[in-house]
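> Test case, fold it:
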Amino acid sequence: MRLGHIRKNVARGPGVYFILPCTDTLIKVDMRTKTFDMPSQEIFTKDPLIIDVDGVVYYRIHDALLAVTKVTNADSATRLLAKAIVKNTLAAQNLCHIISEREKVARDIQALLDNVTGDWGVKVERVEIKNVKTRVNVVTPGHAMSPPKPVKEASLFLQESPLSLQLRCLKADSAHPSQQYSTIIFSYP
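Purely as a prediction, here's the structure:
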């Protein structure tokens, strides 16, 4: 860039050239495939359950000019966007769907990411959802169940018995002592 304008394919002949400071800017762009681990993030699913999800995103810059001119830092913007899209996409899903359709969910996230980052000159090549962990302890009206064996089984149980989730909320609320009294109303179908 020279004085804020892009200079493409400037052919220089032999000789000595002086580059004045503050007039030319050279920006290196790495065009190789890059990866980043998405750290585990807490997501409140549609079920409603709290899950921790982590993953990996593979991307590369396919148009250096767009990556330099359309966004301040293409790598950082891609990482932040990936975290937001993963969180929003998984929050709209049931846990059972996330577990059973992991590859399809990852492809949907990849398509959403690629749709936005394409304008920045970034191509998202692959999204992998590595771990999905739940934090739910299932409580039934009569007794406490042992922690669920597979996460999918817990999700199915909570879909069939909404009362157990309400009891779990009451148990969690009573675990935090407060100085004021509060009234909690749950509707029972």
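> drop to CA atoms for contacts and neighbour counts, all remaining ones
Fine.
> list the contacts for the closest residue to Arg2 other than its chain neighbours?
Leaving aside its chain neighbours, Arg2 sits nearest to Asp24 (4.6 Å; criterion: C-alpha to C-alpha, 6 or more residues apart in numbering). For Asp24, the contacting residues are 1-3, by C-alpha atoms under 8 Å, 6 or more residues apart in numbering.
> Next one: Asp24 from Met31, what distance?
Distance, Asp24 to Met31, by C-alpha to C-alpha, to the nearest Å: 22 Å.
> same question, Lys87
From Lys87 over to Met31 the distance is 27 Å, taken as C-alpha to C-alpha.
> Compare those two (neighbour count), which wins?
Using other C-alpha atoms under 10 Å as the criterion, Lys87 and Met31 rank with Lys87 on top: 18 against 13.
> List the residues that contact the more buried one.
Each residue near Lys87 by C-alpha under 8 Å, 6+ apart is listed here: 41, 43.
> any idea whether it is helix, strand or coil?
Three-state assignment for Lys87 (DSSP: H, G, I helix; E, B strand; the rest coil): helix.
> compare with the first, here's sequence two:
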Amino acid sequence: MYLLVLFVLIVAFAVAVLAKTIRIVPQARAGIVERFGKYKASLPAGLNVVVPFVDKVRYMIDLREQVVSFPPQPVITEDNLVVSIDTVIYFQVTDPVAATYEIANYIQAVEQLTMTTLRNIVGGMDLEQALTSRDEINNRLRGVLDEATGKWGIRVNRVELKGIDPPPSIKDSMEKQMRADRDKRAAILTAEGQRQSAILTAEGGKQAAILNAEGDRESLILRAQADREARILKAQGEGQAIQTVFQAIHDGRPDQSLLAYQYLQMMPKIAEGSANKVWIVPSEIGKALEGLGSTMNTLSGIPDKVDGPRTRVDMGPAEPDVPMDSALETTHAEVAAAIAAAEASSNLRTPSPSPSSEAAPDPEEPTVQ
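Down below sits the predicted model:
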């Protein structure tokens, strides 16, 4: 029985010694071994053997990159404004022995160093510069931290400012300033838009007025040319009509009998009109005609009798001579062709009257001998 108890104790002691001898270090870790309270060695990752009851793994250092976020810290700017700045530090332990024995708590040391360095950097800037110079603050802060933590076996890889929060009153003032600036830019853009619109409208009105003036000028010129040609044609027509009447008068060689006949033809027209209700033919109409004839005998230039027609007066060309340009001649030719085509179409559609339907001469029409 005593032998069994002794064997169990020996086995337990052997297991304890084995447990104290074999040390397993995880990947990306480093073990600090002390012998009788003094640094002995650093254990790499994997299976390691130490002297039991003599060597002791005092610290297990993480060699991976670590991220530490520090709470917001009040910082006074150069223009005496208090802002809250919170930071994020990315660092890595490169020397586990220095990180163990050179500093008691390197995370707390990095935090305090970050706070003091940040106050020194931001204290030399005003609020506007601090809000717009984050990259500069990050680079300067990283340089100071990397230099200060080098002897601790720590390398600072990155420093980021999570936020810079000014006081609420400053935020309100900044919002008002930003709103005023945006309103100013909006007013400037609106004014520029209205100016461009007014310029384009004026240019459009100017071009429209020029085109309207040119159109009115061409219209007036064409209308004046048309009026001139119409007056020329009317004058030539009136001249030809006067010449025709004058020639007819000379061809007819009127005498007193013709004048009396014209007087008889005018008498029915005297009775025309809504105001002439009753018209009485005087019995002395014959004497009146004789008196009219005797009166006509005294008119100069109207003989009592004529011997025959005189020589005809040359009335010139039947068509008026109007100066026309090529465009007007083309237009007149097209109008004449259209009139001729219309007349031809009308003649084709209208049947020719029969000989029996011709109008008989009016037996009451007077005949001049």
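> Next, the TM-score between them, please.
Put the two chains on top of each other and the TM-score (TM-score structural alignment, normalised by the length of structure 1) is 0.65; 140 aligned residues with a C-alpha RMSD of 2.7 Å.
> picking up where we left off before, which among the contacts of Asp24 of structure 1 gets closest to Asn73 of structure 1?
Asn73 of structure 1 has its nearest neighbour among those in Met1, at 16.2 Å by C-alpha to C-alpha.
> pretty sure that closest one is touching Lys28, no?
No. Counting by C-alpha atoms under 8 Å, Met1 of structure 1 stays clear of Lys28, with 11.7 Å between them.
> More neighbours: which of these two?
Ranked by neighbour count (other C-alpha under 10 Å), Met1 of structure 1 and Lys28 place Met1 first, with 12 against 8.
> Thr114 of structure 2: neighbour count?
Neighbour count of Thr114 of structure 2, defined by other C-alpha under 10 Å: 21.
> and if you look at the one 3 residues further on?
The local packing count at Thr117 of structure 2 equals 18, with neighbours defined by other C-alpha under 10 Å.
> what's the closest non-adjacent residue to the aligned residue in structure 1 for it?
Alignment note (TM-score structural alignment): Thr117 of structure 2 maps to Ile85 of structure 1. Leaving aside its sequence neighbours, Ile85 of structure 1 sits nearest to Ile109 (C-alpha to C-alpha, 6+ apart; 6.8 Å).
> Run through the helices of the stretch 1-150 of structure 2 in chain order.
Secondary structure of the stretch 1-150 of structure 2 (DSSP state H, counting those that start in this stretch): helices located at 2-21, 96-101, 106-123, 127-132, 134-149.
> What does Ala172 of structure 1 correspond to in structure 2?
By TM-score structural alignment, Ala172 of structure 1 lines up with nothing at all.
> Mind telling me what element Ala172 of structure 1 is part of?
Element membership for Ala172 of structure 1, per DSSP states H and E: helix 162-174.
> quick one: buried residues of that helix?
Buried residues in helix 162-174 of structure 1, counting neighbours by 16 or more other C-alpha atoms under 10 Å, are found at 163-168.
> Same check on stretch 289-297 of structure 2?
Across stretch 289-297 of structure 2, burial judged by 16+ other C-alpha under 10 Å covers 289, 293, 296.
> what range in structure 1 matches that stretch?
Going by TM-score structural alignment, stretch 289-297 of structure 2 sits over no part of structure 1.
> now that stretch: how far from the chain's centre is it?
On the basis of C-alpha atoms, centre = their mean, to the nearest Å, stretch 289-297 of structure 2 sits 91 Å off its chain's mean C-alpha point.
> What of stretch 119-134 of structure 1?
Mean-position distance between stretch 119-134 of structure 1 and its chain equals 8 Å (C-alpha atoms, centre = their mean).
> Which stretch of structure 2 lines up against that stretch?
Against structure 2, stretch 119-134 of structure 1 falls on residues 151-166 (TM-score structural alignment).
> buried residues in the matching stretch?
Neighbour counts using 16+ other C-alpha under 10 Å place 152-156, 158-161, 164-166 of stretch 151-166 of structure 2 among the buried residues.
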